[in-house]
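Undergrad: With the input below, show me the fold.
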Amino acid sequence: MKLAVVTAGLSVPSSTRLLADRLAAATVAAAGEPVSVTVVELRDIALDITKNLLTGFPSPQLRTAIETVTGADALIAVTPVFTAGYSGLFKSFFDVLDADSLVSKPVLLAATGGTERHSLVLDYQLRPLFGYLKADPVATGVYAASSDWGSGEAAGALQRRIEKAGAELASLTAGPPAGAGEPEFVPFEQLLAAE
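TA: Predicted coordinates for the structure are as follows:
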């Protein structure tokens, strides 16, 4: 399985990158197969994204990032929250993708912010964005406020959310169980006769 991780954190180190790494680790741990993880740090290609928006031509670095995301079997997308919404850099990257490049792609949505008050960004901004892109977000989104990074109950609750979301993403990318072939075709007449 190929897993792409898009992180829009601006600082180094970044809590957004930390959350992205923990989500990727949880997905790898839950997957029943080898997973190749590639991280796309948007801060490293921010100028390339802006130039692409202005000219319509991606740089080689941006083209590689786009191919990584669109060619992956699954995606983890993590953004910091600024002014009660996802970051402009995050949105700009997804603006340069072809509108149909994420159709049916399993996506784990996550965000970081200073306060719990912004946790609704997952449902009111990220889900609509990825719904428009026709992706397939997992049920559990993960929001991490500053208070979640300490120790104790909050950190434990964050880790449980991370593990749950990672397991959901891994299950969406899992193939059929071993030994499961094509489903057996049963003619309709035979189904009626069975009653």
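
Undergrad: From here on, just use CA atoms for contacts and neighbour counts.
TA: Noted.

Undergrad: State the distance from Val81 to Leu133.
TA: Val81 sits at a distance of 20 Å from Leu133 (criterion: Cα to Cα, to the nearest Å).

Undergrad: Looking at these two, which one has more neighbours?
TA: Between Val81 and Leu133, Val81 has the larger neighbour count (other Cα atoms under 10 Å), namely 24 against 20.

Undergrad: Next, the second sequence, to be compared with the first:
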Amino acid sequence: MTARTIVAVSGGLNKPSSTRLLTDRLVEAAVSELKARGVQAQVEVVELRDHAHDTVNAMLSGFPSGDLKGVLERLAGADGVIAVSPIYTTGASGLFKSFVDIIEKDALTGMPVLLGATGGTARHSLALEYAIRPMFTYLRTDVVTTAVFAATDDWSGRADDVNPLPARIRRAGREFAELVAARDEARPADLYDDVPSFEAMFSKL
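TA: Model prediction:
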């Protein structure tokens, strides 16, 4: 059976969080669709809150350090990325945006990406299109057409009778799986080699 690697990035700030819940649902849909295509998926879920300090350090120094460097390397070497952020003040969370900002500009070129977001009300759903999708378009990723926004009411099944959340998740998972299954085996060069540690740089000051 063919194998593919998926890295899922959850930008939720709380534990538990609806952002992580949506991340897990999107992962399940993608894995199920890949299995139907004879593809075995190996999944790593990254909680950005666990790397918040290293992300800030990387913003300040220009270089990733600690466990964050490994996360970025595995992200660049994956066959597909699922990225989910909470929506705050009509945009992605600051932590999610900062994480995207420290990704090398060529690291995800051509990468299949499935986007998701969570918020208190469906009125913020377009933030996926005007605030989050452009970030990944800039990185030249292959973003699937269907992005999934989950408002608080979606989890109860009452928010959208015409296009309920489970149906949106399944459709997005199918589109993502099609891209991942067709992805070339070639991997990009390691863009994070020879990067000095944060501690080493500041020990010279």
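
Undergrad: where along structure 2 do the strands fall?
TA: Applying DSSP state E to structure 2 gives strands spanning 2-10, 39-47, 80-88, 91-92, 112-119, 142-143, 148-151.

Undergrad: what stretch of structure 1 does the fifth one fall on?
TA: In this case it means strand 112-119 of structure 2. Counting by TM-score structural alignment, strand 112-119 of structure 2 pairs with residues 106-113 of structure 1.

Undergrad: which position in structure 1 aligns with Leu95 of structure 2?
TA: Aligned by TM-score structural alignment, Leu95 of structure 2 pairs with Leu89 of structure 1.

Undergrad: Let me know whether that match touches Asp44 as I believe.
TA: No. Leu89 of structure 1 is beyond contact range of Asp44, at 10.8 Å (criterion: Cα atoms under 8 Å).

Undergrad: Between these two, which is the more surrounded one?
TA: For Leu89 of structure 1 versus Asp44, neighbours defined as other Cα under 10 Å are more numerous around Leu89 (22 against 13).

Undergrad: gap between Val81 of structure 1 and Leu89 of structure 1?
TA: Counting by Cα to Cα, the gap from Val81 of structure 1 to Leu89 of structure 1 is 11 Å.

Undergrad: and the aligned partner of Leu68 of structure 2 in structure 1, what does it touch?
TA: Alignment note: Leu68 of structure 2 maps to Leu62 in structure 1; criterion TM-score structural alignment. Neighbouring residues of Leu62 of structure 1 by Cα atoms under 8 Å, 6 or more residues apart in numbering: 45, 48-49.

Undergrad: Now compare those residues with structure 2 and keep only the conserved ones.
TA: Mapped onto structure 2 and checked by both residues aligned by TM-score structural alignment, their matches' Cα atoms under 8 Å, these keep the contacts 45, 48-49.
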